[in-house]
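# Here is the input, now give the coordinates:
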Amino acid sequence: MHGPPMVAWLLVALSAAAAVSCVLRREARSEALLGVGMAVMAVPLSVFDPPRWSTAMLAVVFAAVAVHTLRPSPLPTSHQMHHSVCAGAMVYMAAAMAGAGPASTGHAAHTSAGAPLLTGLLLVYFAGYVLHAGSRLAMPTGPHPAHSTVPVPPGGAIRLRHAPEVAAACRVAMALAMFAMLLTL
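Predicted coordinates:
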């Protein structure tokens, strides 16, 4: 599933940053786990060639996250379904990595892993999610920032980590990373 090393390192950085952002927002621990898993899966094989059993273990962890996201939750149904699709995609990619066989000379083999139809459907889903959610982030919905009525807490610091825009940007970043990882599958 690994592409060029520069792309892989960018995916590691993006996924790790999204995971840290999710950890800071205590209510997003399952998202943080997916971000860490994405970062681990994106590490170039020239740096670390994981044992064959580790991808199967990742698939089990992601399956547990997928089951966890299906339980009743106060989250909106669409939000919960998105998390289920993300966790399912991670199970799929981990299983595809496990089934791809050993890499040759420390780099991923250039054969495709996984089912092309499922990979294509996931690519369409994540591309659509990034375009839809990203466009909602880019469109101003409230007053101009210069005329903002957001109260500033004592000391002048605004707690950005709990802002809904940070959560949405985190999900967009992770969906974009998921899209890039699926392209290399």
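# switch to C-alpha atoms for all contacts and neighbour counts from now on
Noted.
# List the contacts of residue 8.
The contact partners of residue 8, by CA atoms under 8 Å, 6 or more residues apart in numbering, come to 2, 42, 43, 44.
# Let's see this one next, to set against the first:
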Amino acid sequence: MHGSATSLTASFSSWLLVLLCAVSGAYCLRWARGAGGAAGEAVMGFGMALMAVPLGGRGDGWRAPVLGVVFCGAALHALWLLRGGPHHAHHLVGSLTMVYMALLAGSGPVHGQEHSQAAGPPLLTGALLLYYAGYVVLGGTRLIAAGDVGSARATADRGGPAELVRACRLAMGMGMLAMLLTM
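All right, here's what the predicted structure looks like:
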């Protein structure tokens, strides 16, 4: 009985993560034409949503290679955007993190290996956890600071609230942090 309750809770939280990432991706897609970088964030949001879908081992063989290819393409795109300035470095880190998680998800535990060995290099996972924890804390403080100033200004091109764009980025950062914690 205890195992099924834990499984139900894990499935529910996975579906909440799917919803959070899909809504963030859809919002970014809505503003993709007017805001630089929003298309990359939309791809990241939808990819994170797809990666978080709990399939329970059924039909899971296609997901890791397909997502690996998609996020390698996103990493190449982010690398191309870096020529315009370092503000796209986060997209590169995010894309490479998703490639890393797709590889880990596709490898699974190998017979005879302990779970900690099959989970990937703990130093890299720890460094990514620290990066995203810092990103979430910094993003949260920026969002709070923007709200304190009373910044209800719209984004330059499309009229969307700047706080919602920041909140979208913060939600995806928290989603990435949650996904890394399960690795």
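# TM-score of the superposed pair?
Here the TM-score for the pair of chains, by TM-score structural alignment, normalised by the length of structure 2, is 0.78; 164 aligned residues with a CA RMSD of 2.8 Å.
# Residue 41 of structure 2 versus residue 13 of structure 2, what's the distance?
22 Å (CA to CA, to the nearest Å).
# Between those two, tell me which one has more neighbours.
Between residue 13 of structure 2 and residue 41, counting by other CA atoms under 10 Å, residue 41 is the more crowded of the two (25 against 15).
# Alignment lookup: that one to structure 1.
The alignment partner of residue 41 of structure 2 in structure 1, by TM-score structural alignment, is residue 31.
# Tell me the spacing between residue 36 of structure 1 and residue 135 of structure 1.
Counting by CA to CA, the gap from residue 36 of structure 1 to residue 135 of structure 1 is 26 Å.
# of the two, who's got more company?
Taking neighbours as other CA under 10 Å, residue 36 of structure 1 and residue 135 compare with residue 36 leading, 19 against 11.
# Now do residue 134 of structure 1: how many residues are near it, please.
17.
# Please report how far the residue mapped onto it from structure 2 lies from residue 51 of structure 2.
By TM-score structural alignment, residue 134 of structure 1 lines up with residue 140 in structure 2. From residue 140 of structure 2 over to residue 51 of structure 2 the distance is 24 Å, taken as CA to CA.
# What helix or strand is residue 165 of structure 2 located in?
Using DSSP states H and E, residue 165 of structure 2 maps to helix 162-181.
# May I see the buried residues of that helix?
Applying a neighbour-count criterion of 16 or more other CA atoms under 10 Å, the buried positions in helix 162-181 of structure 2 are 162-180.
# which residues of structure 1 does it align to?
Helix 162-181 of structure 2 maps onto residues 164-183 of structure 1, going by TM-score structural alignment.
# quick one: contacts of that stretch?
With contact meaning CA under 8 Å, 6+ apart, stretch 164-183 of structure 1 is reached by 1-2, 11, 14-15, 18, 21-22, 35, 38, 42, 86, 93, 119, 122-123, 126-127, 129-130, 133-134, 137, 160-161.
# Could you do stretch 116-123 of structure 1 as well?
Outside stretch 116-123 of structure 1, the residues that reach it (CA under 8 Å, 6+ apart) are 89, 179, 182, 183, 185.
# equivalent range in structure 2 for that stretch?
Using TM-score structural alignment, stretch 116-123 of structure 1 pairs with 122-129 in structure 2.
# What are the buried residues along the matching stretch?
125, 128, 129.
# and which of those is nearest to residue 71 of structure 2?
residue 128 (16.3 Å; CA to CA).
# And the helices in structure 1?
Under the criterion DSSP state H, structure 1 contains helices at 5-24, 29-42, 52-69, 77-99, 116-138, 164-183.
# Quick one: closest of those to residue 150 of structure 1.
Once the helices of structure 1 are compared by CA to CA, helix 164-183 is nearest, at 13.5 Å.
# how much does that closest one stray from structure 2?
Comparison of helix 164-183 of structure 1 with structure 2 after fitting gives an average deviation of 1.0 Å (mean CA distance after the TM-score superposition for structure 1).
# Compute the inter-axis angle for that helix and helix 29-42.
Put simply, helix 164-183 of structure 1 runs at 30 degrees to helix 29-42, going by axes from the mean of the first three to the mean of the last three CA atoms, to 10 degrees.
# Spatially, what comes nearest to residue 98 of structure 2 if we skip its sequence neighbours?
residue 71 (6.4 Å; CA to CA, 6 or more residues apart in numbering).
# Likewise for residue 115 of structure 2?
Residue 115 of structure 2's closest residue in space is residue 109 (CA to CA, 6+ apart), at 6.3 Å.
# What number of residues are in the vicinity of the equivalent of residue 42 of structure 1 over in structure 2?
Counting by TM-score structural alignment, residue 42 of structure 1 corresponds to residue 52 in structure 2. By other CA under 10 Å, the residues close to residue 52 of structure 2 number 22.
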